[in-house]
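Asks: give me coordinates for this.
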Amino acid sequence: MIDLPLVARGKVREIYDAGDGRLLLVASDRISAYDHVLPTPIPDKGAVLTRLSVWWFEQLAPVLAEFGASHHLVSASEVPAAVAGRAMLVRRLEMLPVECVARGYLSGGGTAEYRRTGSIRDVALPPGLVEGSKLPEPVFTPSTKAELGEHDEPIDFPRVVELVGAERAEQLRALTLALYRRGAELAEAAGIILADTKVEFGLAAGSLVLGDEVLTPDSSRFWPAATWSPGSVQPSYDKQYVRDWLTSSGWDRVSPPPELPEDVVAATRERYVTAYERLTGQRFT
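Replies: All right, here's what the predicted structure looks like:
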């Protein structure tokens, strides 16, 4: 039980008002897919998301500083005992209405869009790419930020300009791609391909701040580099495994989602823990 006012409850997190311009972000073991929260939790998932985000905030701080930006993490230790290990104390931000997505490889919805148009959003891509192909350069492919139960909608860069202004839009694109490149570099050193990732930003005293979680298996596609083979769906250390199972189960993505079998739960947990351990070089205990 947390004796703080509840501000919001999302697909995965509860957010509490911690006073003094701070929030408590608590990551649950819930897992979502196709804009639905699944009925079966993944043990230790909230702890993995939190610990990995804390590690990434530290790694990415120099990149943020180059842009005059920062991250929202205050502490992962000064949190209530009931949520220790899966909560972060963070600065309260004025969140921007854009999901900032960077893609270095073609996958998922990006592949489908490319097959239809030869582009992703307003970014033209060369012919001949297939599922899993590495892009010539990472691309910025933003979307809207949907409410719980709603769908994120792809948007092009001019729409980002309309939402946040030209200067801020340019900053978001440049910083998102810089964070992706640094994340991909560190992941490559751990034998992992960072195919794509989603980040969120807010403002504090007019300055850009990286918020939410960062470079986790919930917000990114992580592929084992040793088995990368363009032309098919790649093995992964993220929730794509759950998406694939749901697709194969015959679920229509409209009705309430089914319970996950025990073997799928165990295999999903293993993927999340593996991502944490390989990226950070630390044992998950």
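
Asks: can we go C-alpha only for contacts and neighbour counts from here?
Replies: Will do.

Asks: where do the strands sit along the stretch 151-285 of the chain?
Replies: Assigned by DSSP state E, counting those that start in this stretch, the strands in the stretch 151-285 of the chain fall at 192-204, 207-211, 220-224.

Asks: got a list of what Leu203 touches?
Replies: 93-96, 209 (C-alpha atoms under 8 Å, 6 or more residues apart in numbering).

Asks: also His36?
Replies: Going by C-alpha under 8 Å, 6+ apart, His36 touches 11, 149, 253, 256-257.

Asks: from Ala190, how far off is the residue positioned nearest the centre of the chain?
Replies: Taking C-alpha atoms, centre = their mean as the criterion, Ser219 is the residue nearest the geometric centre of the chain, at 1.6 Å. Going from Ser219 to Ala190 by C-alpha to C-alpha, to the nearest Å gives 18 Å.

Asks: sequence B follows; please return its structure for comparison with A:
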Amino acid sequence: MAELNIPPAPAIEGTTHLHSGKVRDLYEITEGAHAGRLLMVASDRISAFDYVLDSTIPDKGEILTRMSSWWFAQLADVVPNHVISTDVPAAVAGRAVICEKLAMFPVECVARGYLTGSGLLDYNATGQVCGIELPGGLVDGDRLPEAIFTPAAKAAVGDHDENVSYDQVVGVVGAADADALRALTLDIYTRADEIARGVGLMLADTKFEFGARIAADSTRTIVLADEVLTPDSSRFWSLADWKPGQAQPSYDKQIVRNWLLSPESGWDKKSGQRPPALPEEIIERTRARYIEAYERLTGERF
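Replies: Here you go, the predicted structure:
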């Protein structure tokens, strides 16, 4: 497990800090009308290669929060979501939401419409992705015959999520919930890809998290939670620049990864040492890439 070095979460009046991940800090609200609910705060932290970097990306937390909120609205007729209110404490205004407590499914629900990333590695080794047989001869960036559900087991913070088969998901959550999670994942992916294509982008792959809302009468509803369809959880490509057979430029933190792997950074990924601080130019280019993704998708100015 990498040494994440996540900074201490700031205290927020009327809340108790519960957990910090690579990007988000989670609190329980202890006072007021929303007591017992959760406050989810998106920070400006950025991670790469399982390290939380010492550098931050200005406005990143607000961009992620606004983008997720926009997507939740686009998907409201497909799946309910966990957001209750955006009326949050002033200290985290613009980058936090008040949300439901859900019984979270311990599965990363991944949809892939194109072959790349860890899916490409699996395919090159086995001809399959998560046990799904694919046609021969595919290359990096190829569009798949149809979108596929390629789940991952949620790992401890700092570890890699591990791709698993659908049968393994059934073993963890049961057949009915596994079927529902797969159907929702692919429905959301299809809707999101259609929307992205309308503005000249394409959604290569994305991951979702779901939880169960349990009513007083024990009725269960599957709810979309966490973030959704942001540059941190999804791989967006430009339709105009798409060229299978090579790595595609993504609207995400690839700028950071590329710099860390370049001779200029002086960092060796295999050394076990923490990555260095990012140059100001890389920070600004990454911030601009996140803003461009937000503005192209939503049609709004940041």
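
Asks: what's the TM between chain one and chain two?
Replies: TM-score of the superposed chains, computed with TM-score structural alignment, normalised by the length of structure 1, equals 0.95; 278 aligned residues with a C-alpha RMSD of 1.2 Å.

Asks: hmm, back to that, from the contacts of Leu203 of structure 1, which single one is nearest Ala169 of structure 1?
Replies: Ala169 of structure 1 lies nearest to Leu96 out of the contacts of Leu203 of structure 1, by C-alpha to C-alpha, at 10.4 Å.

Asks: any chance you could map the helices in the stretch 201-302 of structure 2?
Replies: Using DSSP state H, counting those that start in this stretch, the helices of the stretch 201-302 of structure 2 run over 254-261, 280-298.

Asks: for Ala111 of structure 2, what is the enclosing helix or strand?
Replies: Element membership of Ala111 of structure 2, judged by DSSP states H and E, is strand 107-114.

Asks: next one: Tyr114 of structure 1
Replies: Taking DSSP H and E as the definition, Tyr114 of structure 1 sits inside helix 109-117.

Asks: what span of structure 2 lines up against that helix?
Replies: The aligned range for helix 109-117 of structure 1 in structure 2 is 118-126, by TM-score structural alignment.

Asks: mean deviation, that stretch versus structure 1?
Replies: Following superposition, stretch 118-126 of structure 2 is found to deviate from structure 1 by 1.1 Å on average (mean C-alpha distance after the TM-score superposition for structure 1).

Asks: who's in contact with that stretch?
Replies: 128-130, 134, 139-140.

Asks: the aligned partner of Arg235 of structure 2 in structure 1: how many residues sit nearby?
Replies: Arg235 of structure 2 maps onto Arg221 in structure 1, with residues paired by TM-score structural alignment. As a burial measure, Arg221 of structure 1 scores 26 neighbours (other C-alpha atoms under 10 Å).

Asks: Arg221 of structure 1 is in contact with Ala187, isn't it?
Replies: No - using C-alpha atoms under 8 Å, Arg221 of structure 1 is not in contact with Ala187; the gap is 11.2 Å.

Asks: mind listing the shared neighbours of those two?
Replies: Residues touching both Arg221 of structure 1 and Ala187 (C-alpha under 8 Å, 6+ apart): Leu194.

Asks: residues touching the aligned partner of Pro106 of structure 2 in structure 1, list them.
Replies: For Pro106 of structure 2, the aligned position in structure 1 is Pro97, judged by TM-score structural alignment. The contact partners of Pro97 of structure 1, by C-alpha under 8 Å, 6+ apart, come to 144-145, 163-164.

Asks: contacting residues for the counterpart of Leu129 of structure 1 in structure 2?
Replies: In structure 2, Leu129 of structure 1 lines up with Leu138, judged by TM-score structural alignment. Residues near Leu138 of structure 2 by C-alpha under 8 Å, 6+ apart: Leu115.

Asks: again, but for Pro80 of structure 2
Replies: 222-224.

Asks: what's the neighbour count on Phe302 of structure 2?
Replies: By the criterion of other C-alpha under 10 Å, Phe302 of structure 2 has 12 neighbours.

Asks: for it, give its distance to Ser69 of structure 2.
Replies: 14 Å.

Asks: circling back: closest to Pro136 of structure 1 out of the strands of the stretch 151-285 of structure 1?
Replies: Distances from Pro136 of structure 1 to each of these were compared using C-alpha to C-alpha; the minimum, 12.8 Å, belongs to strand 192-204.
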